[in-house]
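> Got a predicted structure here, sequence first:
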Amino acid sequence: MPNPLLQEWGGPAGSPDFAAIRADQFLPAIDEGIRLSRAELAAITGNPAAPTFANTVEALERSGAVLARVRRIFWTLSSAQADDAIHAIEADVSARLTAWGLEVSHDVALFERVATVWKTRETLTPEQARLVDNSYKGFVAGGAALDAAAKHRLAEISTRLSELGVIFGQNVLAATNETEILVADDESDGIPEDQCALGRAAAAARGLAGQHLFRADRGTYESLLTFADSRAVRERVWRAFTGRCQSGPYDNLPVIAEIVALRDEKARLLGYASYAQYALEDSMAKTPEAAAGLMDRVWRPGLVQARREAEALQQIVTRDGNDFELAAWDWRYFADRVRRERFAYDAAAVRSHLSLGKVRSAAFAAAERLYGLRFTRREDVAVYHPDVCAWSVDNADGTPLGLLFTDYLARPEKHGGAWMGSLRVQEKMDAAVRPIVYTVANFTRAEPEDDALLTLDEARTLFHEFGHALHALLSDVTYPSLAGTAVARDFVEFPSKLMEHWVASPEALRGFGIPDDLVEAIGRAETFGQGFATIEFLASAIVDLKLHQTQPPPTDIAAFERDTLAALGTPDAIGMRHRLAYFTHVFDGGYASAYYSYLWAEVLDADVFEAFTATGNLFDPELADRLRREVLAQGDARDPMTSFTAFRGRAPDEAALLRARSLA
């Protein structure tokens, strides 16, 4: 029987038939994909004609289509539907793909042909020149210019790093699934009833009478820390969540130490002073110093504001007759008290209006008003889990644009957090190819799905990942390597951060049925808590950057984290949003040295959103059309700063970020 992974996808809208795919088909499909790719590259290097853009770089761009299909569908399942069979082959898949990538990067004949074309890039169109430049730099970053001994060592490092990334991610998933939080009936005051019901059901299934059983995912963690009246419960939740992967069978601290040492060695082999310098060379920031400078300029006012907020929270603690000092498990709870008392903001009341179905519909409606897009549910498209919904995406004139999968509810097979990915990217090299993208989150389950209730922050997360999806769907480039979100790490978060504004605007909030007085309260309360949010994020971003700059690389990761936070003056009651032991962005997600990129993207999005607010119309058609043409459609066909200035007419205004965070 033919392996379905090797066949062209023939489902509706060109979708894959997930029902026909089994885990044991992946390794043979990857091997065959590599064999086909190797033959395609041999045809390029064996071409007797002089290297040209068409016979070398464009031919390289056409190669590997089968392997790309298999790779993308595997990583979709391994991140969002990682059952035991997928787990069992994840390391093998990673090793084979890493080995193939090294074989390509170290192909001397192929690199020489690309380098020859690269020297003539000024004679090409801008998009062609961009592709050639990216290709050449990719070969250099992969070690193509190294001698044989250095290439061999680089191959050893890359192979081990791929193994360690798999180990790290699997440890986080296993620890999250096995970390259970028990809350007795008499401790459950304040916890939203829908979450209590789920907790009671989970406990009952385990024969735990009079208890609520919760999983240590981020949504549950933040909700319990915000709403649980019992301080003992909040402390238990905080310690369970933040203590993951720091000891026992899923200890990631030695894994991190090895990763950091190998990354540093890799960077030095390639001629860089640190891994951070290597990782940021093609970013908008360009250097670790520039990224650190931005963070420092935001950290200082953020810390001042956070200390003011801490004083306000401690006043309530003391006023209530308590004699304890504000701790990390208290902050969200008492911040919610401040918002309710000072600003008449009731987070639980807001949450009661934000059903998943309404928020998703609001995201679709915003895309329709901004870009004329239409979303239609597709019951005929196969999905990889019953939670997943498929949607056709069309332009205003009815022409198909692509396919979107949404996968929002938490389940044990799914990695934590939220993300967007592509099963197929847009291109028009030989014919128009429409993208297939997906967005994934981990919201608390409900039946039916549309009734799941979200906090305002979770609603922002949905809009954030939807912003990434729009970036991929609205791509309009020639070459697949330049499509959609294939841009600099500190630019890719710009369209997604920008999209968050459209869920928190008064117009959007009223659309959820939130009363005017509560909408006004949200607007007032938005300024409170910006110090906390700034420090919690930047603590993680600064530790990430310093970790990849420190010489020699630290071996005691727990001490490095502790000492770096102390040197920064990070309040104990805030800490890091992502502690290193479960920081999947950095050790299993491509953000090493670049977690700061969310902050730089926020500079861009704050500046652009000010352009929309200045018009008095958050759906201004002229601005939306220009944003689509000059930013979203461009992908990586040109330098991201060129795209930004083409939209805004000038370079980004860093002060816009401070204004947006009320830190000016």
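Great, that's in hand. Numbers count the residues shown, from 1 in each chain.
> okay, CA-based contacts and neighbour counts for the rest of this
Fine.
> Confirm that residue 422 sits in a helix.
No: with the criterion set as DSSP: H, G, I helix; E, B strand; the rest coil, the secondary structure at residue 422 is strand rather than a helix.
> Unless I'm misreading it, it sits right up against residue 406, doesn't it?
No: counting by Cα atoms under 8 Å, residue 422 does not reach residue 406; the two are 11.9 Å apart.
> Give the intersection of the neighbour lists for these two.
residue 438 (Cα atoms under 8 Å, 6 or more residues apart in numbering).
> Which parts of this protein are strands?
Assignment of strands within the chain using DSSP state E yields the ranges 180-184, 211-215, 374-377, 389-394, 400-409, 419-424, 436-443.
> Quick one: list the elements packing against the last one.
Counting by 3 or more Cα pairs under 8 Å, 6 or more residues apart in numbering; DSSP states H and E, the packing neighbours recorded for strand 436-443 are strand 400-409, strand 419-424, helix 456-473.
> put this beside the first:
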Amino acid sequence: MKIRYLAPLAIAIALAGCQQPTTTPDVVKAAQVANNTANNPFFSDYDTPYGIPPFDKIKKSHYLPAFYHGIEQNKLEIDAITKVRSRPTFENTIVAMEKSGDFLNKVSNTFYGLTGSMSDEEMRAIAKEISPKLSALNDDIALNNALFLRVKEVYENQDKFDLRTDQKRLLETTYKSFVRGGANLNDADKQKLRELNERLSKLSLKFAENLLAETNSFEMVIDNKADLDGLPADIIAAAAVTATARGHDGKWVFTTHRPSKNPFLTYSNNRKLRETIYKGYTMRGNNDNANNNQAIASEMASLRFQKAQLLGYKTHAHFVLENATAKTPENVFGLLNKVWPAALARAKEEAADMQKMIDQQGGDFKLAAWDWWYYAEKIRKQRFDIDEAETKPYFSLEATLQGVFFTAEKLWGVTFSERDDLPKYHPDVRTFEMFDKDGSYVGIFMTDHYVRESKRGGAWMSSFRKQYRMNGEDVTPIIYNVLNYPRPVGDAPTLLTFDQASTLFHEFGHAIQGLLSNGYYRSQTGTALPRDYVEYPSQVMENWMTEPEVLANFAKHYQTGEVIPQALVEKIQASGKFNQGFATTEYLAAALLDMSWHSLETPELQDANQFEAKVIQEIGLIDEIAPRYKTGYYSHIFAGGYSAGYYGYIWSNIYDADTWLAFKENGIFDEKTAELYRKHVLESGGTDDPTIMYRRFRGQDPSVEPLLERRGLTTN
């Protein structure tokens, strides 16, 4: 159950007409830590434009006092709701819970927003201290019997209340979250559940901490210029900057961060060094050192199984998928196993093509995993007369961002205006006001583009504040994207690979859902959706990037201003299905590994190496391909909330492919289709069952065939 931070303390006490509960040890702790809160920004309303967190005033020492105060305030709010003397109603129970304490919410949103992009030892120490406290608070709410009885009474008598669709949905999810949170357990089992949750919380933090340390500690130092053979000039320049930053002046340094690793694997003619950086990446969290994550992953899988059993579920996967659109592990395995044979067969064909090229060039070796990117790029260039070096000059970061904004304006009439005077948490951050087609203000969009060691890897979207409407107040969203692109070197802009440009569109697809959200309750707005549906809007957004009309608007050579030639556009589109065997297979292998870990029917600790090897052998994955994420660095499922959910990307792809058919049939900027999509997908968030909302948009359920055809995995 997600913590539902409740109404402000004064309101809750007035509502209940009751005395404050006895002071707990954490109240004392809060007082001791807080000491003087006069200068702590969290203890007063922000005086910033649009209520953006005053990042320049927030010190790390402010977090713990604010967290402890917020936790105690939330306990009082819970107590107040349970002591309301009148019979439970939707308003005095469900809405009262939903009017979550803005205090703890704003502290959490800011702190956890920055731990992903501005992490350091002090921030990690705060997270380590407060995580079990928040886990305990979550359990205090989920296991509060008096509160549950009130929710249950409202749920069982809902026909007596005149509820809208979103209110019925809120009531249902609230009731189910209590049941799934252990409300029906006996006292002994409730205590056991608390212990499991606390341990899982600590292990998840440790997993992420180990992985960050592993990622940042690896460096491949090159001091011989000949070893840079094959690498593009901008990648070499970036490696020189990294070397200087790491104390290796006059040399070149490559790391396991993707903007460094991927180009090296794609272009370097030095096979031995390709192997070095590939193994540096795939051994993260798997090395025999203090940062090994294998035992942590094994214990987490065991604890998750024990928790599922305690709550009456066969496995952790059954527990998770009950709230997903897939519903059951059997349905997930059904989809994965339907796509897997075709993907694997195509991957084997791709491997054979690469081996043929190796043999023709006189290479006396068998294709290995660290060769794949290198030879895939050579074959791409040979087959389609295209390579990344040819396309990158047309995809500068600035131009691509403008292409994203152009697409959004064409679809929904929204516009973006950059502001340099608004608070930001790092100089890299860029901030934009977004306005609707009628000129009205919508929300704030922040984007943080460049790789740095304080960031975790990957790309994501989240919010410092979600959109919602309660108490007569229309609260506007503050949404942000975080990415990991290479920094510009000298006067040259950051040039993106095709995949990196697609990622910018993808993450903006999440952001626009947060920005255009139009709901009443915070727990339902924005991306408050099942894991296997939430990626759908972001995947749809990627489609526009390769359309000639969009490319003609933004894909311009950064030096000459020349619009990307139509011949090159046609090459890009023709190569769209190239290497899809690899891309689909490495992804599916990771999804199947996730499902295997979380379909375990035993608490027995697994040897992670043996377990992973067994899964790979059973699915028949070829040696030349590794799962996209191996156990030791699989942060999505052991530190990122995607356990038994990584399959969701391809499940969402089904909705994406079907949606794109509608736009292609009616016009990629067709006003009616765009408005239906905005109303029933982007604006509606989690206000109803996603499958029902999709039918309202599309008029039908999606099928898997468009997805298979798009990836070139059909048999015809």
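Cool, the structure landed. All values reported here derive from a predicted model rather than from experimental measurement.
> Could you single out the most deeply buried of the strands of the first structure?
Most buried of the strands of the first structure, by mean neighbour count (mean count of other Cα atoms under 10 Å): strand 436-443, with a mean of 25.
> counterpart of it in the second structure, which residues?
Residues 478-485 of the second structure are where strand 436-443 of the first structure aligns, with TM-score structural alignment as the criterion.
> Centre of the chain to the matching stretch, how far?
Offset of stretch 478-485 of the second structure from its chain centre (Cα atoms, centre = their mean, to the nearest Å): 11 Å.
> again, but for stretch 261-271 of the first structure
Taking Cα atoms, centre = their mean, one finds the center of stretch 261-271 of the first structure at 25 Å from the center of the full chain.
> which residues in the second structure does that stretch match up with?
The alignment of stretch 261-271 of the first structure onto the second structure (TM-score structural alignment) spans residues 302-312.
> Not counting its own residues, what contacts the matching stretch?
180-182, 185, 189, 193, 196, 200, 314-316, 319, 598, 600-605.
> Which residue is the nearest non-sequential neighbour of the spatially most central residue of the first structure?
Here the mean C-alpha position of the first structure is nearest to the C-alpha of residue 419 (Cα atoms, centre = their mean), at a distance of 4.5 Å. Nearest-residue entry for residue 419 of the first structure: residue 440, 5.3 Å, with adjacent residues in sequence omitted and distances by Cα to Cα, 6 or more residues apart in numbering.
> how far away is the residue mapped onto residue 500 of the first structure from the second structure from residue 234 of the second structure?
Per TM-score structural alignment, the equivalent position to residue 500 of the first structure in the second structure is residue 542. For residue 542 of the second structure, the distance to residue 234 of the second structure equals 25 Å [Cα to Cα, to the nearest Å].
> who has more neighbours, the two?
residue 542 (21 against 17; other Cα atoms under 10 Å).
> in the stretch 301-450 of the second structure, which spans are helices?
Secondary structure of the stretch 301-450 of the second structure (DSSP state H, counting those that start in this stretch): helices located at 316-321, 329-360, 372-384, 388-391, 397-412.
> In the first structure, what stretch matches the third one?
Per TM-score structural alignment, the counterpart of helix 372-384 of the second structure in the first structure is residues 331-343.
> How about residues contacting the matching stretch?
Contacting residues not belonging to stretch 331-343 of the first structure are listed as 222, 225-229, 312-313, 316-317, 345-347, 521-522, 524-525, 528-529, 573-574 [Cα under 8 Å, 6+ apart].
> if we go to 10 Å?
Residues outside stretch 331-343 of the first structure that contact it (Cα atoms under 10 Å, 6 or more residues apart in numbering) are 222-231, 234, 309-310, 312-317, 326, 344-348, 518, 520-529, 532, 573-574.
> about what we covered before: in helices, which of the contacts of stretch 302-312 of the second structure appear?
Using DSSP state H, 180, 189, 193, 196, 200, 316, 319, 598 are the members of these that sit in helices.
> Tell me how many other residues crowd the second one.
By other Cα under 10 Å, the residues close to residue 189 of the second structure number 15.
> how about it, what's its match in the first structure?
Under the alignment (TM-score structural alignment), residue 189 of the second structure pairs with residue 150 of the first structure.
> go on, the first one?
Under the alignment (TM-score structural alignment), residue 180 of the second structure pairs with residue 141 of the first structure.
> Likewise for the fifth one?
Alignment of residue 200 of the second structure against the first structure is given by TM-score structural alignment, with residue 161 as its counterpart.
> tally of neighbours for the residue nearest to that match when sequence neighbours are not counted?
Nearest non-adjacent residue to residue 161 of the first structure, counting by Cα to Cα, 6+ apart: residue 259, 6.3 Å away. Using other Cα under 10 Å as the criterion, residue 259 of the first structure is surrounded by 22 other residues.
> and what of residue 145 of the first structure?
Neighbours of residue 145 of the first structure using other Cα under 10 Å come to 17.
> was I right about it contacting residue 154?
No: Residue 145 of the first structure lies out of contact with residue 154 (Cα atoms under 10 Å); the separation is 11.7 Å.
> just to revisit the earlier point, of the helices and strands packed on strand 436-443 of the first structure, which approaches residue 560 of the first structure most closely?
Distance to residue 560 of the first structure, taken as Cα to Cα, is lowest for strand 419-424 among these, at 28.3 Å.
> what range in the second structure does that closest one sit on?
For strand 419-424 of the first structure, the aligned range in the second structure is residues 460-465, judged by TM-score structural alignment.
> one step back: now the residue nearest to the centre of the first structure: how far from residue 212 of the first structure?
In this structure, residue 419 of the first structure and residue 212 of the first structure are 29 Å apart, going by Cα to Cα.
> Please list all residues in contact with residue 339 of the second structure.
With contacts defined as Cα under 10 Å, 6+ apart, residue 339 of the second structure is in contact with 333, 584-585, 588, 650, 704, 707-708, 713-714.
> Derive a PyMOL selection command for the buried subset of these.
Here is the PyMOL selection string for the buried members of these, based on 16 or more other Cα atoms under 10 Å:
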select buried, resi 333+584+585+588+650+704+707+708+713
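> Closest one of the contacts of residue 339 of the second structure to residue 112 of the second structure?
With Cα to Cα as the yardstick, the closest approach to residue 112 of the second structure among the contacts of residue 339 of the second structure comes from residue 650, at 27.4 Å.
> The closest one -> the first structure?
For residue 650 of the second structure, the aligned position in the first structure is occupied by residue 599, per TM-score structural alignment.
> Likewise for residue 61 of the second structure?
Going residue by residue (TM-score structural alignment), residue 61 of the second structure aligns to residue 24.
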